[in-house]
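**Student:** Sequence first, predicted coordinates after that:
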Amino acid sequence: MDANDTIDALAALAQPTRMEAFRRLAAAEPEGIAAGDLARRLDIPQNTMSTHLAVLTRAGLATGERQGRSIIYRAELTALRKVLLFLLQDCCEGRPEICAPLLASPCCVPQE
């Protein structure tokens, strides 16, 4: 991950519909969600959703796989992780304990 890739990913997420689409894709992991279903859930036209998904895909934040007549989209969580790690690469001038709370997010703790 480099600065340009990070900028592309952040630019893709810097739009309300795409941000919500990515959040819905992440919530649907690992099964993914059909583009049409995602459009219905966000109450936007399917062609508009396709455009937003194309932006997320070009930025490396989503992938699509054809299954019959549908395209199932999935969040690329590894790419998002790389973006976050790039942003925190030089965190706190070599004092990682300051950034540790950012990396220990409660949403990502395995549930027992």
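**Tutor:** Nice, I can see it.
**Student:** only C-alpha atoms for contact and neighbour calcs from this point on.
**Tutor:** Fine.
**Student:** List the buried residues for stretch 32-46?
**Tutor:** By 16 or more other Cα atoms under 10 Å, the buried positions in stretch 32-46 come out as 32, 33, 34, 35, 36, 38, 39, 46.
**Student:** Please tabulate the residues you listed in TSV, including the columns distance to residue 102 and secondary structure.
**Tutor:** Shown next, in TSV, are those (distance: Cα to Cα, whole Å; DSSP: H, G, I helix; E, B strand; the rest coil):
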residue	distance to residue 102	secondary structure
32	26	coil
33	28	strand
34	31	strand
35	31	helix
36	34	helix
38	29	helix
39	32	helix
46	35	helix
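**Student:** Presented hereafter is structure B, for comparison with structure A:
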Amino acid sequence: MDSIESAKVLKELGHPERLRVFQELSDVGLEGITVGELRDRLKLNGSTLSNYLSNLVAVNLVVQVREGKSIRCTANYDTFDAAFDYIRRNCGKCPATY
């Protein structure tokens, strides 16, 4: 991951509600959750959640898979880890390992 990609990921996670969406998907784990279930858990209206998910999908923090009429969402930990690994490796005063 390069600086531009890392910055885009961090920008999306920097919004409190998008961070809350990612946290909920992280809590659910690798099996993911449907958009409807996520909407109900977070008590968000559909268009707002759709907007948040669209932003997270755009930077590859969320993966969506169609299941019939539903869409299942899963947190993409590889992208999350890569963004923070970039910061750890490229910030001059950061310790080499954590």
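**Tutor:** Arrived safely, thanks for sending. Keep in mind that this is a model prediction, so the values were computed, not measured.
**Student:** picking up where we left off before, wait, which of the buried residues of stretch 32-46 of the first structure is closest to residue 17 of the first structure?
**Tutor:** Taking Cα to Cα as the measure, residue 17 of the first structure lies nearest residue 39 of those, at 10.0 Å.
**Student:** Quick one: the buried residues of stretch 32-46 of the first structure as JSON lines, columns for distance to residue 9 of the first structure too.
**Tutor:** Below are the buried residues of stretch 32-46 of the first structure laid out as JSON lines (distance: Cα to Cα, whole Å):
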{"residue": "32", "distance to residue 9 of the first structure": "19"}
{"residue": "33", "distance to residue 9 of the first structure": "20"}
{"residue": "34", "distance to residue 9 of the first structure": "22"}
{"residue": "35", "distance to residue 9 of the first structure": "20"}
{"residue": "36", "distance to residue 9 of the first structure": "23"}
{"residue": "38", "distance to residue 9 of the first structure": "20"}
{"residue": "39", "distance to residue 9 of the first structure": "21"}
{"residue": "46", "distance to residue 9 of the first structure": "22"}
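**Student:** What segments of the first structure are strands?
**Tutor:** With DSSP state E as the criterion, the first structure has strands at 33-34, 62-67, 70-75.
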